[in-house]
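K.L.:
Model the following, please.
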Amino acid sequence: MPLQIHQFPCLSDNYGFLLHDPASGETVCIDTPDADEYLRQADAKGWTITQIWNTHWHKDHAGGNSAIKAATGCVITAPAGDAGKIEGVDRVVDQGDSVALGAYRGQVINVGGHTLGHVAYHLPEAAVAFVGDAVFALGCGRMFEGTAPQFWASLERIKALPPETTLYCAHEYTVANARFALHADPDNTALAAYAEEITARRARGEATVPFPLARELATNPFLRADSADIQARWGDDPVRAFAALREAKNSF
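P.N.:
As a prediction, this is how the structure comes out:
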């Protein structure tokens, strides 16, 4: 039976995700920005939460751990590099480790940069990846703790996933990201078309998450820091171009 993914808005601009394996009956929370909402959503679906997979330590990603664990007895998996700042951790993971939801196996990818230990969870069989705040539609997270070389290496790991992978990020930031992307890469016709679609979708109240990696590879300026077009404007190698883009976005 196929993996079921339930996406719902929470807090001001977060998305919550519940993954459910019908065969085993297991349900995983991807991050826990709002414990009450996660518990309500799981109850409405008739699902019992058995696990939490945290991507990083920020409160809008791990703040609901303790309450959900108290209510369900679930097992919490968290990134090794951030685990000291996360409550209730039962298991730590890093690059090359795996997680399991019933018969589904997820690969852990180190995507440090936004925080030092940030990880993503890639489920190849379902062709999905949960990337937290490492990558957004047309953007990437602020570089709060990491360095530009570290963050660029993390983005390269995401870029190396199969292009048909669907990415689930944690926030609805796409309209603002599109404005900056058009400034950063003004001659990109695929980006211009994507930005128009985003505007229309948000006007209809539709989410812009999830999104295909293939489209981001063609339009997301942060993932394109190794392209000639971006480097002509922002820096003569990928790390310098990425660093310049990230600094510009901070004050855009």
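K.L.:
C-alpha from now on. contacts and neighbour counts both.
P.N.:
Noted.
K.L.:
Who are the packing partners of the helix or strand that contains residue 15?
P.N.:
Take DSSP states H and E as the rule and residue 15 turns out to sit in strand 14-21. Secondary-structure packing of strand 14-21 (3 or more Cα pairs under 8 Å, 6 or more residues apart in numbering; DSSP states H and E): strand 4-10, strand 26-30, helix 35-45.
K.L.:
what's the helix or strand that comes right after the last one packed up against?
P.N.:
Under the assignment DSSP H and E, the closest C-terminal helix or strand after helix 35-45 is strand 51-53. Strand 51-53 makes packing contacts with strand 26-30, strand 75-79 when contacts are defined by 3+ Cα pairs under 8 Å, 6+ apart.
K.L.:
Here is the second sequence; please produce its structure so I can put it next to the first one:
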Amino acid sequence: MTLEIHQFPCLSDNYGFLIHDPASGETACIDTPDADAYLREASAKGWRITQIWNTHWHPDHAGGNEAIKAATGCVVVAPAGDAGKIAGVDRAVTQGDMVALGAFSTQVIDVGGHTLGHIAYHLPEAAVAFVGDALFPLGCGRMFEGTPNQFWASLARLKALPVETTLYSAHEYTQSNARFAVFADPDNAALRTYAESVDARRERDEWTVPTTLGAELAANPFLRSDDPDMAARWGGSSPEQTFAALRAAKDTFR
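P.N.:
Below is the predicted model:
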């Protein structure tokens, strides 16, 4: 089986994703930041949109639902915890639920913290996960609605995926994330190499999404909140407390 993934920029710094199962002809939108862009890209690929999979309620992730559904008649899958704020929901899902795209089975993972109901979609057969704004290369989402304990538990679920998993995040934030990451974890050689690579790629106007879980486990300071070195530098007697200190520092970092 081959899952086709089409990534494209939209809005100011979002990425759009269309995923396509050639065998069934089904195509899912991962979030809908820009309905016109999604419809245009799907048409150019010759793909028929049959589903929308929302990760959370923010307008730059669900704002195109109604227009795409009106144009295609697709089914909207969305997180149960955010469903009241999302238009056109046909199926509300939560941790442990399964979603299908043709023969591909998709596991729903609770990654609440950025919003209370935020979810990710993991397709183990394709070794990919779509994580929205929960996790970014060298960073994580702002904690708008959740608590440090909730958000750390969410990141721990992502940490438990196979290390070879390719992670698709929703924004191009990596260069700014790298600046904070090097400040937060200055002795990390893997991080410094990663950050230098990011600068070089952005200089060439290349995307830094997707990333791999293995790369993030080695270099992303938020995923390293359970490392004794990070606790020693940032304080906290638990990973949750260290994560809270890191997230608060990132919020005010310039």
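K.L.:
re earlier: need the helices and strands packed on strand 51-53 of the first structure in JSON lines with mean neighbour count and distance to residue 141 of the first structure, can you?
P.N.:
As requested, those are exported to JSON lines (neighbours: other Cα atoms under 10 Å; distance: least, Cα to Cα, whole Å):
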{"stretch": "strand 26-30", "mean neighbour count": "24", "distance to residue 141 of the first structure": "17"}
{"stretch": "strand 75-79", "mean neighbour count": "24", "distance to residue 141 of the first structure": "17"}
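K.L.:
so which of these gets nearest residue 158 of the first structure?
P.N.:
strand 75-79 (16.6 Å; Cα to Cα).
K.L.:
Residues contacting the helix or strand that the closest one is followed by, please?
P.N.:
Per DSSP H and E, the first helix or strand lying C-terminal to strand 75-79 of the first structure is strand 91-93. In this structure, residues lying in contact with strand 91-93 of the first structure by Cα atoms under 8 Å, 6 or more residues apart in numbering are 75-80, 83, 108.
K.L.:
Pull the contacting residues for the closest residue to residue 146 of the second structure other than its chain neighbours.
P.N.:
Spatial nearest neighbour of residue 146 of the second structure, excluding adjacent residues (Cα to Cα, 6 or more residues apart in numbering): residue 113 at 4.0 Å. Residue 113 of the second structure is in contact with 134, 143-148, 150-151, 154, counting by Cα under 8 Å, 6+ apart.
K.L.:
Any chance of TSV for the contacts of strand 91-93 of the first structure, columns distance to residue 197 of the first structure?
P.N.:
Listed next are those as TSV, based on distance: Cα to Cα, whole Å:
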residue	distance to residue 197 of the first structure
75	39
76	37
77	36
78	35
79	35
80	38
83	38
108	32
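K.L.:
Quote the end-to-end distance of stretch 106-123 of the first structure.
P.N.:
End-to-end distance of stretch 106-123 of the first structure (Cα to Cα, to the nearest Å): 4 Å.
K.L.:
for stretch 26-43 of the first structure, same thing?
P.N.:
13 Å.
K.L.:
ok, residues contacting it?
P.N.:
So stretch 26-43 of the first structure is in contact with 10-11, 14, 16-21, 47-55, 59-65, 67-68, 101-102, 130, going by Cα under 8 Å, 6+ apart.
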